[in-house]
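Predicted model, plus sequence, below.
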Amino acid sequence: MCADTPDYRDTVFLPETDFPMRAGLPQREPDWLAHWARIGIYDRLREKAAGRTPFTLHDGPPYANGNLHIGHALNKVLKDFIVRSQQMLGHDARYVPGWDCHGLPIEWKIEEQYRAKGLNKDEVDVVAFRQECRRFAEHWIDVQREEFKRLGVTGNWADPYLTMDFHAEAVIAEEFMKFLMNGSLYQGSKPVMWSPVEKTALAEAEVEYHDHTSHTIWVRFKVVEAPNANDPLPGTIDQQFTPIKDRELGSVRANPAATARLADASVVIWTTTPWTIPQNRAVAFSPDVAYGLYIVIDNTTEGASAKAGELLLIADNLAGACQQASRATFQKVRSVSREELASMILAHPYRGLPEGKGEWDYDVPLLPGDHVTDDAGTGFVHTAPSHGDDDYQMGLKFGLPMTWNVEPDGSYRQDLPVFGGQHIILPDGKEGPANVSNIKALAGQGALLAKGRMKHSYPHSWRSKAPLIYRNTPQWFAAIDKVLDDGMGTFGDTIRRRALTSITQLVEFTPVSGRNRLHSMIEARPDWVLSRQRAWGVPLTCFVKKGAKPTDPDFLLKNAQVNARIVAAFEAEGADVWYVQGFKEKILQGIVDPSDYEQIFDVLDVWFDSGSTHAFVLRDRPDGTADGIADLYLEGTDQHRGWFHSSMLQACGTKGRAPYRGVLTHGFTLDEKGMKMSKSLGNTVAPQAVIDEYGADILRLWVAQSDYTADLRIGKEILKGVADSYRRLRNTMRFLLGNLAGFTEEERVEPAAMPELERWVLHRLAELDAEVRKGYAAYDFQGVFQKLFTFATSDLSAFYFDVRKDALYCDPPASARRRACRTVLDILFHRLTTWLAPILVFTMEDVWLSRFPGADSSVHLQDMPATPAGWLDEALAQKWQGIRQTRRAVTAALEVQRAAKVIGASLEAAPVVHVADAGVLAALKGVDFAELCITSAIVLTGDPEPAEAFRLPEVPGVGVVFEKAEGEKCARCWQILPDVGSHAHAHTCKRCNDALA
């Protein structure tokens, strides 16, 4: 600009906004939290939504025992997306957060504190101990509540639900007593997953599987009875087998059993739990597996424990593996039929053990079992009914005796010969001496054929991380296949049938794969183990008759009046009252003789607690649901065997159906390399660390940009990418704010009076409105955000805003084009802020308050505005698709000239554009295509494109010949036009001259 050129900078309408370019989220987000607290945002939303159709997402309770991890953040943010979007779509979206408060993890922490002080938990009054557990949970509830709120999660934080509230404890007991009264509760002695470290039974949901190296042993069970036991097998050894060198058969010929019999053979079993051998009561075979009698013909390999000439019974498909393990050579004598196997009786390998005191001098039957395969081992399965479910089922079928050799701490009973007092698992979770002692004893008995080690997936406690065992103990169970006559048989007459019907007919799953996952788990699961041998929980509120057997009809006291007294006592004083001296007498007095009954002090599985939440949250609270059923349960995929599962079983026992209409599951969080996070690897990402560096909105945006149905990766580089997307979106919102400064209703232009470009934007908004609503309804947050981000950055920032800057900055305020543009910007503002508010809660509040400040103002009190269907214009959209495609070719051609430094800005150009398609050419001539391409002039022609024309391969039929614009540069709008300098205002074009006038 020359020295004598007037400065018109103050005459253009540049954006005006205090909305900062830099977000400063970590510092500023707490201010919006305080704002929401001041205006009581959640209560305001409930008032506004009165009379609307409710939408209730029931919160799966996190456990109150530590700071939040990234999985918690993912879970709660997803829930918040749903609650906020459903509210803004026009529902009364209720969200009552809750906490799981009972259970072993908290009890374990208090025990640790006791041990550190040298105290013994068992010497402390149980009520005092429970009170310490309650205080521990209260502390972490307060901590976690603030951490959840810092994530921007809305909900009834002032009145959450807690499983340790007195009313909750009363309802949990009441729900348990429904199982008591409908006959599905029973006491049984069967093997359950047992934690020797924690000294309690565990449910499947409390078990996780990790790699574990186990002992493996091949053990001989001598045949003591066999069919035709006294008949020798046909021929002598020399006659039966192919002639072998004397050296190789010397030891065999020396064997006096030269005429071999089945009665001289041993059945070989294989197991990874040597400690279960003392509990063996049978050996199982499969009627569908081919078995053979094998003779050891070579045992000269170093380390071989097989005896030359001995006869072994093994599955044919596994004989090779058995040879390899025993370092010997076998040769098959003949096949053995299922009838022969079923007639055999074996000796326990410890029969005759000198120190055994006759403990194992019993016969071991060989029995057919459907669970036996020839995939691994020997084809014969050692069966200890007290230590495995398949084994237990065999015991029930064939009347095998149970054993009681293993104590709660994972040690053998003290009076067990040879092994008494030895631990299987030590108190610190490490392996005890029991396995090795058994291996040595088997070797001493000549029963050990081979041994080894194997790494495999093995059950561990999800709390102590210690290995588990199957252990036979008396426990309380809910029978899920018992036919119930409770008047709730619409969906089935057993808990299992009701659950399976609910899954297939009543519940929608997101993703749909969740249906099959939950269905298969419930279809195959055993009865529910309800009891735990701990102190911190809701007790099993039942009484048993002294001297009665579990199978006796009067074993359990079933009395509605007793049950009502228990519920009333819990409502008034909480579950602690169960442990107060004299409670039994107080409850039973006047109904039955208290001295005739024993009080049960086991506590309920905490999954029963959380599985019952539908009753004391959805059913009982005023902000619950009319039918006690939630619209949605949302948790991680592990909850198919956890909360989704236990809630289903519990409700099918007490309501007759699932307590939810929808189930949504998300994946787990991994580091950037796809590795599972662990403190030992140092690859964890703490939510607070992300918030401190980037702000909670960046963490929320990471969730929105991810496919939550699979496992999600997070790390520094990923968060940098998320932050970059955020900055681009923030700039879009800043442009809107800056160019809407001073906008009034008087400026508004009706769509019919708008230029085509504005009507095209309205068309896109109408398309997006349908897509956004559909996406939020389907919980497709990734899809919603991707569509909005693409629209904001491509359709708006890179096209519409770029084109309309000139009109916004330089047109006079009263110009129809500028007014139409500002009207569209206002429409865009209201839609983008509300569409994005469920995801970017803090940023959209910042955007909203920047335009509509006020003590009670909030974007979260708005609904997503209705979008007129009349804005849709497919013909216009088709036309503008061709215009934008041609524009792409022009801008690409100009970029080549800019890179070559022929021009500095696109306004220096006046290209000639050759368009082959007559329809597209007519459309281009119907608009100001120079304005759209941000050039000072443009020539459109249908003439064939010359050889030197620029072409863009993806835009066929368009050629661009570069020409420089002719004329002088307007000092106000910077367009180069021939008329510049011919108007009253020096160095301006006609448009700017008129604007200045």
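It's in.

all contacts plus neighbour counts: C-alpha atoms, from now on.
OK.

Please report how far the closest residue to Pro97 other than its chain neighbours lies from Thr510.
Nearest non-adjacent residue to Pro97, counting by C-alpha to C-alpha, 6 or more residues apart in numbering: Pro160, 5.1 Å away. Distance from Pro160 to Thr510, counting by C-alpha to C-alpha, to the nearest Å: 26 Å.

swap in Phe221?
52 Å.

Settle it for me: which of these two has more neighbours?
Phe221 (25 against 18; other C-alpha atoms under 10 Å).

List the residues that contact that one.
Neighbouring residues of Phe221 by C-alpha atoms under 8 Å, 6 or more residues apart in numbering: Ser266, Val267, Val268, Ile269, Leu346, Ala347, His348, Pro349, Ala447.

which of those residues lies closest to Leu836?
For these, the closest approach to Leu836 (C-alpha to C-alpha) belongs to Ile269, at 63.6 Å.

all strands of the stretch 551-700 of the chain, in order?
All strands of the stretch 551-700 of the chain, identified by DSSP state E, counting those that start in this stretch, fall at 597-599, 603-604, 632-636, 662-666, 669-670.

Okay, one more to line up with it:
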Amino acid sequence: MCADTTEAVDYKDTLNLPKTDFPMRAGLPAREPGWLARWEKIGVYDRLREKAGRQPFTLHDGPPYANGHLHIGHALNKTIKDMIVRSHQMMGFDARYIPGWDCHGLPIEWKIEEEYRKKGKSKDDVPINEFRGECRAFADKWVDIQREEFKRLGVTGNWADPYLTMDFHAERVIAEEFMKFLMNGTLYQGSKPVMWSPIEQTALAEAEVEYHDKESSTVWVKFDVVGGGELEGAKVVIWTTTPWTMPSNKAVVFGKDIAYGLYEVTGRPEECWARIGDRYILADNLAPDVLGRARLDETMYRRLRDVTADDLAGVKVKHPLAGAEGASGEWDDLRDFRAADFVTDDEGTGFVHCAPSHGMEEYELYRDLGMLQEVITYNVMDDGSFRPDLPFFGGKYILSRKGGEGDANKAVIDKLVEVGGLLARGKIKHSYPHSWRSKAPVIYRNTPQWFVAIDKPMQVGDDEFTIRDRALREIDRVNWTPRSGRNRLYSMMEARPDWVLSRQRAWGVPLTCFVKKGTLPTDADYLLRNAEVNRRIVEAFEAEGADCWYEEGAKERFLGNVVSPDDYEQVMDILDVWFDSGSTHAFTLRDRADGTEDGIADVYMEGTDQHRGWFHSSLLQSVGTTGHAPYRNVVTHGFTLDEKGMKMSKSLGNIIAPQQIIDQYGADILRLWVAQTDYTADQRIGQEILKGVSDSYRRLRNTMRYMLGALSDFSEADRVAQADMPELERWVLHRVAELDRQVRDGYAAFDFQGVFQAVFTFATVDLSAFYFDIRKDALYCDGNTLRRRAARTVLDILFHRLTTWLAPVLVFTMEEVWLERFPGDESSVHLVDMPETPEAWLDADLAAKWAKVRQARRVVTAALEVQRVEKVIGASLEAAPVVYVADADQRAALEAVSFEDVCITSDITVTGDAAPSDAFRMPEVDGVAVAFAKAEGAKCARCWKVLPDVGTHGHPGVCKRCDEAVSESA
């Protein structure tokens, strides 16, 4: 007998509704610090190190400078590193990360000098170790500040014991590594043009230079020809963008394969420095441009004849200042004149003025000719001023004290005009090297510096090689991400000059060597190479730090009873800070208990600018001391730009600080931005981009919340074996197995964007929009059925995979998700590994079948959406469509599953009949059409399906399935 259905019954309490306190609103900015404190309290990083039997995996940290708050590039860099470390740990490695800081060098020294300048104080008036102490304190302060800022990003690591280049042991090892070059014969002192910062008064390496546009004065200067037969009295014209180098000119060179002509001035306008009858030797390709610069049109000159290389062979030239009144004979010697390979007729005049003290090509030319002594000048002082006794120009500055244009160029140009040496002048805007710290232009200046010869054969153990050859070999033994990094570093290493090690500063590790008085750098005994002296130095550095080098009596302390201290001079230059950071592998990877057995890191990861910086110097240093690279993988990221693709700068007002994002959104949103971007290229960030990231986050959070609610009372008694599961659950496990492989391969290849996109698509498309949508009915309305237990088993499997797959990215949120289900004082998702996923879950045939099912489902749901929009139905459960399927295999696939459940309808008919012309179709899905029909029967008061049997069972107003579920729960 049917139950009475006249009175509505509320079956809400009989449903298996999701239960969770997990909030949809994350509140990350306020809640993240609590998780940080919790991890520190339970010692997550240290507990991970206690896991025995794991293969070590070490990412060696490229040290940031300890001299200011973090910028967005720091956040990108450290987050990528953290994702590398965490993902490898959760894949079963012992993933170690020792944060480090670069504490020496000009960035910090410059800050202390700025403070001095504000007080009207000079560092030269302060005892050097007092100054160094202030630098050390400054660095120490910023290490502490930056450490907390890095930790706030959720970065895991040995924060309690980082490496610092200013630690005594580090300073000892840096000196020790330098001494290896001293002892193997590759260290030498030479005098050659190097990039010099007049503002900072030190040599700079290429890695310390950045290029910006600069407007420079440019001049066309006349050199009178002496000798050369018919060319006597003619003028060779040179062009230069550095007029200040003219007082140091020692030669003019030409190209032996360039076509030259002799040009005579036949007319002239007013205000022109050319004179009628003047004859100029110029490259034919450039003559019209040069004469045009002199305001001569084509009617005012004529070409007299060819000028051959043989004609030029007998020529000497006079400096335009030769014989000038008051010059004291400074420029009276005839200038050298010869062919050189580097001269072209692409721009200029076809002749190049040579000041070998200020140009590397000219220096190398005269070095190879054995004529350096004749052409090297010392006209420019450390501060960029001309030597005081230089006629006309003594004391003039190339740059102002603030880095702008000095008075030297104007003084030189004015004097050339006065003596009739100028043909033309102008301005040019070009890319020019600037110091990346002071932002001021640099110059090339010949100074005595200490170098490592990279083409000199040396020996490490029984192995003999040159640093360049071995470095090139090692580059091809390293895995580069992206691959272009290999090509960049390889080309740099092929072309680079000898390594300049010395800097004329105070805050750093000194070049711990001594030179013999009365000898020349080329003499065999110029450098003291003594193992006992080296031992004394490194032992003192270990105990007292590098400051002991500067203490009174240091020379006697280190040399006494070994050699006579009076016979030697102590070198007071400091090492290039890139040598410091390039040596970090020695005292971090090699010397620490949590380092590596072979002193080689699994990964170095920095910005692409480090191909000329840390990657470069580390390779040079390691090859020179060990014979191999210090890394197996090198990963590089691009630069961070604003939303319009502009470089961030204070002047543009487009800087976004990491703390600003954390305060507004939380660190997990910043981390998710990193995971969503292709970090190997330049990345953009801004408010609109972050809103999009937040939307992705919310969708993921909703997925996790759904699972938590459905698993609220799941126990092992509910678990179902894979073989007993319905097809839909087995299809999900197939996707899990596919994705597990993709996630692990992606993390191993440092492809975080690929990993996240794969997991995100799976979570939002395969799960939320498909599997969860279908199984919501069974989870809510079924009793203790196999279908419901199988679905919850799959949800449990998904929970463990998604939380661990995403934990390296969303470190805070996945911890929150994990603790919601597994609370406890010692519980943490970061203490577990990604679960192993059985290969047996893979089922290609099942996946192919369900691909056909999903394809047909798309047509059905689109057809029903049309009816919903037109208000024919309010929900898909009111429908019972007819699905016309032309393909027999696809039709069989639909008939083999509960296709009405898949489509969330109350009933469905699948047929191979021809579809009516008005049936709904989708152009991209061939052979499937849908005819709409309403479901017949009454609406179940519990599950809302429209079925014919509703109201015919023991409980009023429900279908058979719900009647059984209600009875079971009673």
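Received the coordinates, thanks. Here the structure is a predicted model, which means the values were calculated and not measured.

thinking again about what came up before, looking at the contacts of Phe221 of the first structure, which is nearest Ser936 of the first structure?
Among the contacts of Phe221 of the first structure, and counting by C-alpha to C-alpha, the member closest to Ser936 of the first structure is Ile269, at 90.2 Å.

That closest one maps to what in the second structure?
Using TM-score structural alignment to pair residues, one finds that Ile269 of the first structure aligns to Ile238 in the second structure.

Likewise for Ala443 of the first structure?
So Ala443 of the first structure corresponds to Val417, using TM-score structural alignment.

Run a quick neighbour tally on that match.
16.

Where does it fall, secondary structure wise?
Assigned by DSSP states H and E, Val417 of the second structure belongs to helix 408-418.

quick one: that helix to the first structure mean distance?
Average distance, helix 408-418 of the second structure versus aligned residues of the first structure after superposition (mean C-alpha distance after the TM-score superposition for the first structure): 0.8 Å.

what's that helix in contact with?
217, 219, 221, 242-244, 246-247, 320-321, 385, 392-393, 396-399, 422.

Try it again at 6 Å.
Pro243, Trp244, Lys396, Tyr397, Ile398, Leu422 (C-alpha atoms under 6 Å, 6 or more residues apart in numbering).

In three-state terms, how would the closest residue to the last one other than its chain neighbours be classified?
If the residues on either side of it in the chain are set aside, Leu422 of the second structure comes closest to Val221, at 4.7 Å by C-alpha to C-alpha, 6+ apart. For Val221 of the second structure, the secondary structure call by DSSP: H, G, I helix; E, B strand; the rest coil comes out as strand.

Next, count neighbours for the aligned residue in the second structure for Asp917 of the first structure.
In the second structure, Asp917 of the first structure lines up with Asp887, judged by TM-score structural alignment. Neighbour count for Asp887 of the second structure, taken as other C-alpha under 10 Å: 13.

Could you do Pro23 of the second structure as well?
10.

Ok, Asp845 of the second structure next?
10.

quick check, it in a strand?
No. Asp845 of the second structure is assigned helix when assessed by three-state DSSP, not a strand.
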